[in-house]
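J.: coordinates only, sequence not included:
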């Protein structure tokens, strides 16, 4: 009898671990938009975004582990004005002809309870890679109301210096500090 209880306890333990396997989520390109803002010569705060982002998030909420891998199509910069989009894509700023994408690859995701609160990783822009920590300001995990699949959503923010990524034309008149603000949604594969 005692042996049967021990076997049953181990079976339950391993069954619970199998249920806690990491889940891979694919970014929803219609609801994932990296935005950034900067000071424009002390006159205004400019807010721009990128329209095409791909990637995955692997989440094991019970183990408090996650991995984020994102690629941004830099040629999809959206200023609201096509001529300015071309200007920002030029060699003085994003140089999308030579560096068509930017990437973020997490190195550590930090949790409080079962929610991620910060994501440390390597941000690569114009071939320059720097460590960046994104602060997670909101997080959701649950069923997608329309797709009826498991989904996650988050918002995160960080501040970088564009001069550190060889995109510092007109700094400091045009602000060197850039605030990143990412809205992300992803659906279970």
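T.: Thanks, I have the structure now. What you see is a predicted model, and the numbers here were worked out from it, not measured in a lab.
J.: please make it C-alpha for all contacts and neighbour counts, starting now.
T.: Fine.
J.: what's the longest helix in the protein?
T.: helix 2-19 (DSSP state H).
J.: mind listing the strands for this structure?
T.: For the chain, the strands defined by DSSP state E occupy 23-27, 33-40, 44-50, 53-60, 65-73, 77-78, 101-112, 115-125, 128-143, 150-161, 177-188.
J.: pasting the second one now:
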């Protein structure tokens, strides 16, 4: 008899635990992609703030997926001439192919707010598989999220991928000379909302 009484609660609980689609908030500087170069010769951080796409997240099942696009033409290092060079065909070719896309193929819960994420990264017309650990944090809508311009619940995602430039067709003399590292940590930080 007791198990029959628990059945509606179990059914209701499983109905409430469902994947939710979150859209990247269209607010500049809330969602960004950063690539950091640190060498003995030159240090800079490149930031792109035009990030769009969706993240599907189910906090009860601890699963999800992501489909993201970054406009590489929005890249800024704080030096306009360097930005222009990095958008050129000699570097990332963002003038002709501005879209950088990432689509997850596997998301596996690790612990706490951490998930192991594997996916396909496409940049400069080249597709590669990348894997890293992402931090995913869900914040229910409240006065602070609304004051920040975020409607609905806020999903914060942060992940760092080590991207080998040579794998994406970037073989500039500055890389060969050691001014720019061939493998750069690329950080994606985004806020997405379910409304």
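T.: Yes, it's here. Keep in mind that what you see is a predicted model, and the values were worked out from it rather than measured.
J.: now what about the TM-score between them?
T.: The TM-score (TM-score structural alignment, normalised by the length of structure 1) is 0.88; 184 aligned residues with a C-alpha RMSD of 1.9 Å.
J.: now render the strands of structure 1 as TSV, adding distance to residue 170 of structure 1 and mean neighbour count.
T.: Shown next, in TSV, are those (distance: least, C-alpha to C-alpha, whole Å; neighbours: other C-alpha atoms under 10 Å):
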stretch	distance to residue 170 of structure 1	mean neighbour count
strand 23-27	34	19
strand 33-40	10	19
strand 44-50	15	15
strand 53-60	27	19
strand 65-73	24	18
strand 77-78	19	20
strand 101-112	21	18
strand 115-125	18	20
strand 128-143	19	16
strand 150-161	13	18
strand 177-188	12	20
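J.: which neighbouring elements make contact with the longest helix of structure 1?
T.: Contact here means 3 or more C-alpha pairs under 8 Å, 6 or more residues apart in numbering; DSSP states H and E; on that basis helix 2-19 of structure 1 packs against no helix or strand.
J.: trace residue 24 of structure 1 over to structure 2, please.
T.: When structure 2 is aligned by TM-score structural alignment, residue 24 of structure 1 is paired with residue 21.
J.: residues contacting that match?
T.: Counting by C-alpha atoms under 8 Å, 6 or more residues apart in numbering, residue 21 of structure 2 touches 54, 55, 56, 57, 194.
J.: not counting its neighbours along the chain, what's nearest the second one?
T.: Read it as residue 55 of structure 2. Using C-alpha to C-alpha, 6 or more residues apart in numbering and skipping the chain neighbours, the partner closest in space to residue 55 of structure 2 is residue 66 (4.3 Å).
J.: structure 1: which residue goes with that neighbour?
T.: Residue 66 of structure 2 maps onto residue 68 in structure 1, by TM-score structural alignment.
J.: in this structure its match contacts residue 106, no?
T.: Yes. Under the criterion of C-alpha atoms under 8 Å, residue 68 of structure 1 makes contact with residue 106 at 5.2 Å.
J.: what separation do you get for residue 51 of structure 2 and residue 140 of structure 2?
T.: 22 Å (C-alpha to C-alpha, to the nearest Å).
J.: so who does the closest residue in space to residue 141 of structure 2 that isn't next to it in sequence touch?
T.: Leaving out its chain neighbours, the residue that sits closest to residue 141 of structure 2 by C-alpha to C-alpha, 6+ apart is residue 153, at 4.3 Å. For residue 153 of structure 2, the contacting residues are 138, 139, 140, 141, 142, 145, 193, 194, 195, by C-alpha under 8 Å, 6+ apart.
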